[in-house]
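1. Coordinates only, no sequence provided:
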């Protein structure tokens, strides 16, 4: 199992220099799309400071990005970074897509199926001419010197997990604990992907290496607590028996966090994406420890 590092706003306010500093020394870099930095742009800014790292978005919401637009953006990142990108996409959190953009949020699986049917050939430089139920796509995208990035799908519910197995290169989760990954996420995607290449399974969680567990849990509850009110995350938190994100985050001393990461590997995921959390000192300590574990895993 690979260990990746999340950089950018999920860890707090981030300048361009912050992105570069957070990227240094990483073997695998990921960014999320929040309310500020564009995830793909943030990766491009950070990439030169981790020249051997793979890059990934976790994830780009697609309701507000036409497939032609996203394909051009993704292939531009490929050209700028030496073809290191994994493109993680998702249908977006309904309350944000509807409330902020005024876009429809119904039938997310049907929408995503139609979206992927256009996006994947566009990433391969193939022309698309489709007028579907949700999208009209007519055109092609070409960026010389690029290869199509793998596409992973943000998925939590069973139908979206099956789509990740049948139409994408794998699945990405956020705030989903080990019990749910093992009993629900991984087996659903693997079953759907039968007969296809083995899917990638990427799971993201906050991590804080600290000796003050109670205080770290309280701060994580404050920072990510709104996720517990979002239906998409509420379902997987309930499945885990968790009150909120602080109950699935990895928190504790180095030995405890290493044990929790080993437990995640047992679930069958192929990559763990850690979002270092806490004070600046805690984040530095957490990141250094995660780099150490990543190098250990690569050597074994």
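-> Yep, it's here. Being a predicted model, the structure only gives us computed values, none of them experimental.
2. Going by C-alpha atoms from here, please, whenever you check contacts or count neighbours.
-> Will do.
3. Show me how far stretch 8-22 is from its chain's centre.
-> Averaging C-alpha positions (CA atoms, centre = their mean, to the nearest Å) puts stretch 8-22 16 Å from its chain's average.
4. Equivalent analysis for stretch 227-242, please.
-> The answer for stretch 227-242 is 17 Å, by CA atoms, centre = their mean.
5. What of stretch 276-294?
-> 19 Å.
6. again, but for stretch 12-24
-> On CA atoms, centre = their mean, the centre of stretch 12-24 falls 18 Å from that of its chain.
7. What residues sit buried inside it?
-> 14, 19-20, 22-24 (16 or more other CA atoms under 10 Å).
8. quick one: which of the residues you listed sit in helices?
-> The helices, defined by DSSP state H, take in 19-20, 22-23 from the buried residues of stretch 12-24.
9. of these, closest to residue 152?
-> residue 23 (21.4 Å; CA to CA).
10. thought the closest one was touching residue 49?
-> Yes - with contact defined as CA atoms under 8 Å, residue 23 reaches residue 49; the gap is 6.1 Å.
11. Show me what the helix or strand harbouring residue 86 is packed up against.
-> Assessed by DSSP states H and E, residue 86 sits inside strand 85-90. Counting by 3 or more CA pairs under 8 Å, 6 or more residues apart in numbering; DSSP states H and E, the packing neighbours recorded for strand 85-90 are strand 54-57, strand 60-61, helix 67-81, strand 151-154.
12. Please give the element, helix or strand, for residue 293.
-> helix 280-299.
13. next up, a second structure to put side by side with the first:
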């Protein structure tokens, strides 16, 4: 299982110590570094800025939100960063959720899977330097109407590679199957060995569709998994609880929170309902306290180094090919030591 470093979301500014951690991850032989965006910082600028100081590590987005850019703009970014990095770029895409898509980007959210299929098709045409024509339900190139002067175009820049790896963020089984069918990799957010069989089945459905690009043997799964080496398990869990409470309670409306659904699938339906109710009522402190330690341990590797090493084999037997971790320079070094 390979290691990747995820820089995480910005808060009021850039995460402290990330630039040094990226350089250290590159030095220690991490396979990849990933940047995120929500509705503040973007994913591309930090990746280029921090990635410019690296030599070998792959540079990737996790995720670039599709509603933030037209598919042509995403393809242009892929060509550009792939050239600047010497062929190290990987494009991680995701649909985000209706609150962000409609509230921040002013785009419609319904039917995200069909929209994703068209989006990736256009991105691949741009990167391959094909003349781009697409008349779909969601995207039309050239645009029908307007000034009436649009014509099919192809990139002025010759790509360094005819393809860049495309990863798709997905949590529900239908979206996971779509990733297996049309993408080169999958970006799960909340994974656990407990649900490995469930997601193997979803992936198998996608691999079995006509025109699927891969099989499980050559498909990448890069999962964000918190890893925290700490002598006290409860104290380690306390660092993870606020993040889980936020995603369960605050990252989506009641009845339309895909993150909450993914965690409930682990057997925490009642716990997720309580956390969500508390969070939406404004009692974030109680919502955080309601996150059980066993939930954290299902979704993360926490505690003393010996405990984490004992738990690693279960993770290595899953479909995960790359473990994405976060933290400062010291955290990066501790994780590298665990996997050495």
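-> Received the coordinates, thanks. Nothing here was measured: the structure is a model prediction, and the numbers come from that model.
14. How alike are these chains, TM-score-wise?
-> Superposed pair, TM-score by TM-score structural alignment, normalised by the length of the first structure: 0.86. Supporting alignment: 287 aligned residues with a CA RMSD of 2.3 Å.
15. follow-up on the earlier one: pull the distance from the helix holding residue 293 of the first structure to the chain's centre.
-> That offset, for helix 280-299 of the first structure, works out to 19 Å (CA atoms, centre = their mean).
16. and if you look at stretch 311-326 of the second structure?
-> So, by CA atoms, centre = their mean, the centroid of stretch 311-326 of the second structure is 15 Å from its chain's centroid.
17. in the first structure, which spans are strands?
-> Along the first structure, the segments classed as strands by DSSP state E run 2-7, 28-31, 54-57, 60-61, 85-90, 128-131, 136-139, 151-154, 170-174, 200-209, 250-252, 271-276.
18. mean per-residue distance, the shortest one to the second structure?
-> For strand 60-61 of the first structure, the mean deviation from the second structure after alignment is 1.0 Å (mean CA distance after the TM-score superposition for the first structure).
19. just the first one next, same as before
-> After superposition onto the second structure, strand 2-7 of the first structure sits on average 0.9 Å from its aligned residues (mean CA distance after the TM-score superposition for the first structure).
20. what's the burial count for the counterpart of residue 75 of the second structure in the first structure?
-> In the first structure, the residue matched to residue 75 of the second structure (TM-score structural alignment) is residue 71. Using other CA atoms under 10 Å, residue 71 of the first structure has 27 neighbouring residues.
21. got the contact list for the residue nearest to residue 71 of the first structure when sequence neighbours are not counted?
-> Of all residues not flanking residue 71 of the first structure in the chain, residue 123 sits nearest, at 5.5 Å (CA to CA, 6 or more residues apart in numbering). Residue 123 of the first structure makes contact with 71-72, 74-75, 141, 148-149 under the criterion CA atoms under 8 Å, 6 or more residues apart in numbering.
22. Pick out whichever of the residues you listed sits closest to residue 101 of the first structure.
-> Minimum distance to residue 101 of the first structure across these is 20.7 Å, recorded for residue 71 (CA to CA).
23. OK, contacts around the aligned residue in the second structure for residue 159 of the first structure?
-> Under the alignment (TM-score structural alignment), residue 159 of the first structure pairs with residue 174 in the second structure. When contacts are counted by CA under 8 Å, 6+ apart, residue 174 of the second structure is found next to residue 202.
24. Kindly provide the distance from residue 174 of the second structure to residue 261 of the second structure.
-> 13 Å (CA to CA, to the nearest Å).
25. do you know how far residue 68 of the second structure is from residue 182 of the second structure?
-> 21 Å.
26. Then residue 199 of the second structure?
-> 16 Å.
27. ok, these two, which is more surrounded?
-> residue 182 (22 against 19).
28. now the strands of the first structure in TSV, with mean neighbour count and distance to residue 226 of the first structure?
-> Formatted as TSV, the strands of the first structure follow (neighbours: other CA atoms under 10 Å; distance: least, CA to CA, whole Å):
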stretch	mean neighbour count	distance to residue 226 of the first structure
strand 2-7	24	20
strand 28-31	27	20
strand 54-57	25	22
strand 60-61	22	18
strand 85-90	24	19
strand 128-131	14	37
strand 136-139	15	34
strand 151-154	26	19
strand 170-174	26	14
strand 200-209	25	15
strand 250-252	24	18
strand 271-276	24	17
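29. mind checking what residue 222 of the first structure lines up with in the second structure?
-> Aligned partner of residue 222 of the first structure by TM-score structural alignment: residue 242.
30. related to what we said a few turns ago, what's the mean deviation for the strand holding residue 86 of the first structure versus the second structure?
-> Relative to the second structure, strand 85-90 of the first structure is 0.8 Å off (mean CA distance after the TM-score superposition for the first structure).
31. That strand maps to which residues in the second structure?
-> Alignment of strand 85-90 of the first structure against the second structure: residues 89-94, by TM-score structural alignment.
32. hey, where'd the helices end up in the stretch 101-250 of the second structure?
-> Assigned by DSSP state H, counting those that start in this stretch, the stretch 101-250 of the second structure shows helices spanning 112-127, 173-182, 196-207, 233-250.
33. Return the most buried member of those.
-> helix 173-182 (a mean of 23; mean count of other CA atoms under 10 Å).
34. Report the angle between it and strand 220-224.
-> 140 degrees (axes from the mean of the first three to the mean of the last three CA atoms, to 10 degrees).
35. Turn the strands of the first structure into a markdown table, including distance to residue 230 of the first structure.
-> Listed next are those as a markdown table, based on distance: least, CA to CA, whole Å:
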| stretch | distance to residue 230 of the first structure |
| --- | --- |
| strand 2-7 | 21 |
| strand 28-31 | 21 |
| strand 54-57 | 21 |
| strand 60-61 | 16 |
| strand 85-90 | 15 |
| strand 128-131 | 32 |
| strand 136-139 | 30 |
| strand 151-154 | 15 |
| strand 170-174 | 13 |
| strand 200-209 | 16 |
| strand 250-252 | 21 |
| strand 271-276 | 20 |
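36. Brilliant, that's me finished.
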